[in-house]
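Visitor: Fold the following for me, if possible:
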Amino acid sequence: MGHKSRVLFVCVANSARSQMAEALLRHIAPEQFEAHSAGTRPGQVDPRTLAALEELGISTEGLFSKSLEEVAGEPFDHVITLCDKFALECHALPGAGEYLAWDFEDPAASSRADAYRHTLHEIHERLRMFVLVKSKR
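Guide: The predicted model follows:
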């Protein structure tokens, strides 16, 4: 297969949505994509994020919050932002092939009882489409 596409998922805190996306992409298309995530102001991975992933049987191994600076020098084929307020700042990241802005509600700010599971499901659907489209090349 050769070159895997490198994908960077970006959020502000790198605690929920970008972590979910990283774990999901690793899970659904490990042979096609190399998934990474980072935040502009990273904190800790939210335990509810890990619980939602584990509930679906998705590995959370190696997930930790890291800052954009840590990956700034690396080349990425796709940079995907997962919250609108960040989308504008993101274009400063040099060396990325394609920028995508996906707007998902922050589960931490949601009043839904199953907010984390719901967000995970939404990101999963979007990623399946992404993998499908990118695989057709």
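
Visitor: When you work out contacts or count neighbours from here on, use the C-alpha atoms and nothing else.
Guide: Fine.

Visitor: At which residues are the strands of this structure located?
Guide: Ranges of strands in the chain, per DSSP state E, are 5-11, 33-39, 76-81, 96-101.

Visitor: which secondary structure elements does the first one contact?
Guide: If I follow you right, that is strand 5-11. helix 17-28, strand 33-39, strand 76-81 (3 or more C-alpha pairs under 8 Å, 6 or more residues apart in numbering; DSSP states H and E).

Visitor: roughly how far out does that strand sit from the chain middle?
Guide: 6 Å (C-alpha atoms, centre = their mean, to the nearest Å).

Visitor: Before we compare anything, build this one as well:
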Amino acid sequence: MRAAPAGLTALPGRPSSVLFVCGRNAIRSPMAEVVARHLFPASLYVASAGVQPGDRDPFVDAVLEEIGLSLGDRRPQALADLEDLNFDLAVTLSPEAHHRMLELTRSFAIEVEYWPTFDPTGVVGSRTQILDAYRDVRNRLEARIRERFAPEPRAG
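Guide: As a prediction, this is how the structure comes out:
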């Protein structure tokens, strides 16, 4: 289990480290990583990778900028680029990523969750229609992240 970096505290009963994985680490997983870092900066160690590295997608930059977030100078990376897979949880966002993570983690104590997430690169139409597809992915990921990693309600 990867411990939360110094100064960070894990929520009771929640993972302290999460890896988001998709096919190319260009759209879904980096978007999830940035959103999760924004929502839970002091309680969750977050990273992302792809089965293979892809190319940075300008539509991701555009829809993140709309909500005040940025990828910064981050570039897509492959699972092979990670130092290790010592995370509490891997969230896979595509079938390819899910199958690959199950293969890679057979001998690890890592939970793997599959969140099927639409790939907006297949959308054709106007720039507005394409951006709408990316926004939908961003919004769905944000909602799922909030739901999955929110602190449990306190009794009493």
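
Visitor: TM between them?
Guide: For these two chains in superposition, a TM-score of 0.88 is obtained (TM-score structural alignment, normalised by the length of structure 1); 135 aligned residues with a C-alpha RMSD of 2.0 Å.

Visitor: To A109 of structure 1, which of the helices and strands packed on strand 5-11 of structure 1 lies closest?
Guide: helix 17-28 (12.1 Å; C-alpha to C-alpha).

Visitor: mean deviation (superposed) between the closest one and structure 2, please.
Guide: Aligned to structure 2 and superposed, helix 17-28 of structure 1 gives a mean residue distance of 0.4 Å (mean C-alpha distance after the TM-score superposition for structure 1).

Visitor: hey, where'd the helices end up in structure 2?
Guide: 28-39, 58-65, 95-104, 127-149 (DSSP state H).

Visitor: which of these sits most buried?
Guide: Per residue and on average, the most neighbours among the helices of structure 2 fall to helix 28-39, with a mean of 23 (mean count of other C-alpha atoms under 10 Å).

Visitor: That one versus helix 127-149: what angle between them?
Guide: 60 degrees (axes from the mean of the first three to the mean of the last three C-alpha atoms, to 10 degrees).

Visitor: neighbours around the corresponding residue of structure 2 for S5 of structure 1, how many?
Guide: Using TM-score structural alignment as the criterion, S5 of structure 1 maps onto S16 of structure 2. Residues lying near S16 of structure 2 (other C-alpha atoms under 10 Å) number 23.

Visitor: now do D106 of structure 1
Guide: 15.

Visitor: Contacts only, for it.
Guide: 16-17, 83, 119 (C-alpha atoms under 8 Å, 6 or more residues apart in numbering).

Visitor: Of the residues you listed, which pair is most distant in space?
Guide: Across the contacts of D106 of structure 1 (C-alpha to C-alpha), the longest gap, 11.9 Å, separates C83 and T119.

Visitor: Now do stretch 79-88 of structure 1: distance to the chain's middle.
Guide: 10 Å.

Visitor: correction: stretch 43-59 of structure 2
Guide: Here stretch 43-59 of structure 2 is found 7 Å from its chain centre; the criterion is C-alpha atoms, centre = their mean.

Visitor: so it matches what in structure 1?
Guide: Counting by TM-score structural alignment, stretch 43-59 of structure 2 corresponds to 32-48 in structure 1.

Visitor: for that stretch, which positions count as buried?
Guide: 32-40, 42, 45-46, 48 (16 or more other C-alpha atoms under 10 Å).

Visitor: For it, give me every contacting residue.
Guide: With C-alpha under 8 Å, 6+ apart, stretch 32-48 of structure 1 has contacts from 1, 3-16, 18-19, 22-23, 25-26, 63-68, 71, 116.

Visitor: centre of the chain versus stretch 118-138 of structure 2, how much separation?
Guide: On C-alpha atoms, centre = their mean, the centre of stretch 118-138 of structure 2 falls 18 Å from that of its chain.
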